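[1] Any chance you can model this:
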Amino acid sequence: MPTSNGYHLDESAHRLGRLAAVPEREVGDRDALRGRLTRDGYLYLRGLLPAAGVQAFREYYFSRIGSADRAEFRKVLFGEIVPGPEYAAFCSQPALRGWFEWFLGGETFLHRRKIIRRTLPGENGIGTATQAHYDLVYLREGTDQVLSAWIPLGDCPVARGGLAYLEGSHHRVLREEAAGRLKRPAASITADLPALADEYDARWLVTDYAAGDVVIHTAHTVHAALDNLSETPRLSTDLRYQRADAPADVRWQQHWHDQDGL
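    Predicted coordinates for the structure are as follows:
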């Protein structure tokens, strides 16, 4: 049974479902993809990136993170990996940047603040997994048309703690944002995913991700991470692309750090 921050997800058919991958016939159809993104709030693109490159970056990461000491871990992560050329190259690789240029129909801008998340087996409890939220609350000083890419760095079955999406949540968020009823501060909504599903009367959508998969989601789509119930570390990265001619949140133009206040 999947959990998030220790909460057991309701596995009934009206509260838990499978994330729908973009069918092969639509992968190269930009209009169909845009319609799907508007309807669903996400695009699950299987095999968008070369799996070998994803695995190579995963191996690079764990080759540098060799110490169990917390201070040493943070020193390497924020001092070497995050600002390093290997990570920069991975996040702007042609298969990714080129897709966004094609999809957005113009020159793109990649936010400098890019995040790598690692969850070890057995870690759970409030504050371990990313709590339910939508990205606009953290990016209000730029365009609301910024798109997030969530990338599992290696195979990530449900038990390893991938990302879950609250089905159709962006429609409600868009309505309430437009009406001024949901001007949330930069904070998560809740760690209690089952209660949020009841509130929205919606399903959490999950799937078994493979290396090379990418999920694109809008700034209004509610999502959260599951706990890692496997025996293998879960590693992922999330980054933000937008059109270069749209306003960008200036606070997101420094390298990510866990004490950057965002």
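[2] Every contact and neighbour count from this point should use C-alpha atoms.
    Fine.
[3] burial count for Arg113?
    Residues lying near Arg113 (other CA atoms under 10 Å) number 19.
[4] Could you also give me the structure for this next sequence, so I can compare it with the first?
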Amino acid sequence: MLTSNGYTLDDSPSRLGRMEPVPDAIRRDKDALWDRLRRDGYLYLPQQLDPQLVASFREYYFTAMADTGITEHGSDPAVGIGAQGEIDRAKIRAALFDEIVPGERYAALTGHPDIRGWFEWFLGDDVHLHRRKIIRHIRPGESGIGTATQAHYDLVYLRQGSERVLSMWIPLGDCPVEQGGLTYLEGSHHWALAAERERGDRPPAASITADLPALAEAHDARWLLADYRAGDVMVHSSYVVHASTDNVDPQGRIRLSTDIRYQR
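    Just a heads-up that it's a prediction; the model follows:
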């Protein structure tokens, strides 16, 4: 049973499905990738990054968070086992915003040649990395409204930029479905774009809903999931609706991820 913000997802075949990764045969075919992105709203790129690069950053992150209470005392920071006790939110903010986010390790990851170079190739130009870069960790067992990412599409948060911005979501470690990875509402970029262009809708910078099952029902669509591995990335349109599920990982691992945005 999968939940998001406490809502149980409908697991019937008409409401829940699996994402298809980009086939190896077209990984270097730019036109085919653009066709796929326009059709699906996302590109699932397995092993775009060296898994060791991701594993190294995961270990660095949880080492920096060692005295915040989010990881099990004495556990291996490379694994990131979630603790169940109290956390020190002030120390978490300090580690994030004083050390990790402005630090060289995060800059090296988000600007890595396998990321920045890929966008330069795919967009066919010099590229700009948006300052809106987000790192999220979710411990197992956390649930309720506001825990998992609610349904939204990215453009509502990027109104001062170009609508031709692409997001990349990077799981920082293996992230099977039970760990609460990103999920996409199938075909949602078509109706989101149509609403903005045809009716002039400009939704505010806010999520659509925390109730993923109701949104799927309203649009007669499926939420699409995947078992991500360290090194996999997702590239998606600024119009595709996405969210995350709750972390119920039986091994107790924290879900760690980052999302970044590039444009010409």
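[5] Tell me which helix or strand the equivalent of Tyr61 of structure 1 over in structure 2 sits in.
    Using TM-score structural alignment, the equivalent of Tyr61 of structure 1 in structure 2 is Tyr61. If you go by DSSP states H and E, Tyr61 of structure 2 is part of helix 51-64.
[6] try Ile260 of structure 2
    strand 255-263.
[7] could you give the angle of the helix holding Tyr61 of structure 2 to strand 255-263?
    On the basis of axes from the mean of the first three to the mean of the last three CA atoms, to 10 degrees, helix 51-64 of structure 2 is oriented at 120 degrees to strand 255-263.
[8] By how much does helix 51-64 of structure 2 deviate from structure 1 on average?
    Mean deviation of helix 51-64 of structure 2 from its aligned counterpart in structure 1 after superposition (mean CA distance after the TM-score superposition for structure 1): 0.3 Å.
[9] How far does that helix sit from its chain's centre?
    Relative to the mean C-alpha coordinate of its chain, helix 51-64 of structure 2 is positioned 17 Å out (CA atoms, centre = their mean, to the nearest Å).
[10] What is it packed up against?
    For helix 51-64 of structure 2, the elements it packs on are helix 104-110, judged by 3 or more CA pairs under 8 Å, 6 or more residues apart in numbering; DSSP states H and E.
[11] What is the corresponding segment of structure 1 for the helix it packs on?
    Using TM-score structural alignment, helix 104-110 of structure 2 corresponds to residues 85-91 of structure 1.
[12] Show me what the matching stretch is in contact with.
    By CA atoms under 8 Å, 6 or more residues apart in numbering, the surrounding residues in contact with stretch 85-91 of structure 1 are 57, 81, 97, 239.
[13] 10 Å instead?
    Contacts with stretch 85-91 of structure 1, where a contact means CA atoms under 10 Å, 6 or more residues apart in numbering, come from 49, 53-54, 56-57, 60-61, 80-82, 93, 96-97, 110, 112, 114, 116, 149, 151, 237-240.
[14] one step back: how close does the match of Tyr61 of structure 1 get to Tyr184 of structure 2?
    Relative to Tyr184 of structure 2, Tyr61 of structure 2 is positioned 27 Å away (CA to CA, to the nearest Å).
[15] Comparing the two, which shows the higher neighbour count?
    Legend: neighbour count by other CA under 10 Å for Tyr61 of structure 2 and Tyr184, higher for Tyr184 (27 against 22).
[16] if we can go back for a sec, restricted to buried residues, select the contacts of stretch 85-91 of structure 1 in PyMOL.
    In PyMOL, a selection of the buried entries from the contacts of stretch 85-91 of structure 1 looks like this (16 or more other CA atoms under 10 Å):
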select buried, resi 49+53+54+57+61+81+82+96+97+110+112+114+116+149+151+237+238+239+240
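[17] did I read that right, Arg97 of structure 1 in a helix?
    Yes - applying DSSP: H, G, I helix; E, B strand; the rest coil, one finds Arg97 of structure 1 inside a helix.
[18] Verify the stated contact: it with Gly105.
    No - taking contacts as CA atoms under 10 Å, Arg97 of structure 1 lies outside contact range of Gly105: 11.8 Å.
[19] In space, what's closest to the counterpart of Gly106 of structure 1 in structure 2 - neighbours in sequence excluded?
    Using TM-score structural alignment, the equivalent of Gly106 of structure 1 in structure 2 is Asp125. Once flanking residues are discounted, Asp125 of structure 2 sits nearest to Arg264: 6.1 Å by CA to CA, 6 or more residues apart in numbering.
[20] what about the one you found, how many neighbours?
    16.
[21] now the counterpart of Asp227 of structure 2 in structure 1: how far from Arg160 of structure 1?
    With TM-score structural alignment as the criterion, Asp227 of structure 2 lines up with Asp208 in structure 1. Going from Asp208 of structure 1 to Arg160 of structure 1 by CA to CA gives 9 Å.
[22] Compare the two and say which is more crowded by neighbours.
    With other CA under 10 Å as the criterion, Asp208 of structure 1 and Arg160 differ in neighbour count, and Arg160 comes out ahead with 25 against 16.
[23] Show the residue spans covered by the helices in structure 1.
    Counting by DSSP state H, the segments of structure 1 that form helices are 30-40, 51-64, 70-76, 85-91, 94-104, 169-178, 193-200.
[24] Could I get those helices in CSV, plus columns for distance to Tyr138 of structure 1?
    As requested, those are exported to CSV (distance: least, CA to CA, whole Å):
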stretch, distance to Tyr138 of structure 1
helix 30-40, 21
helix 51-64, 26
helix 70-76, 23
helix 85-91, 20
helix 94-104, 21
helix 169-178, 14
helix 193-200, 20
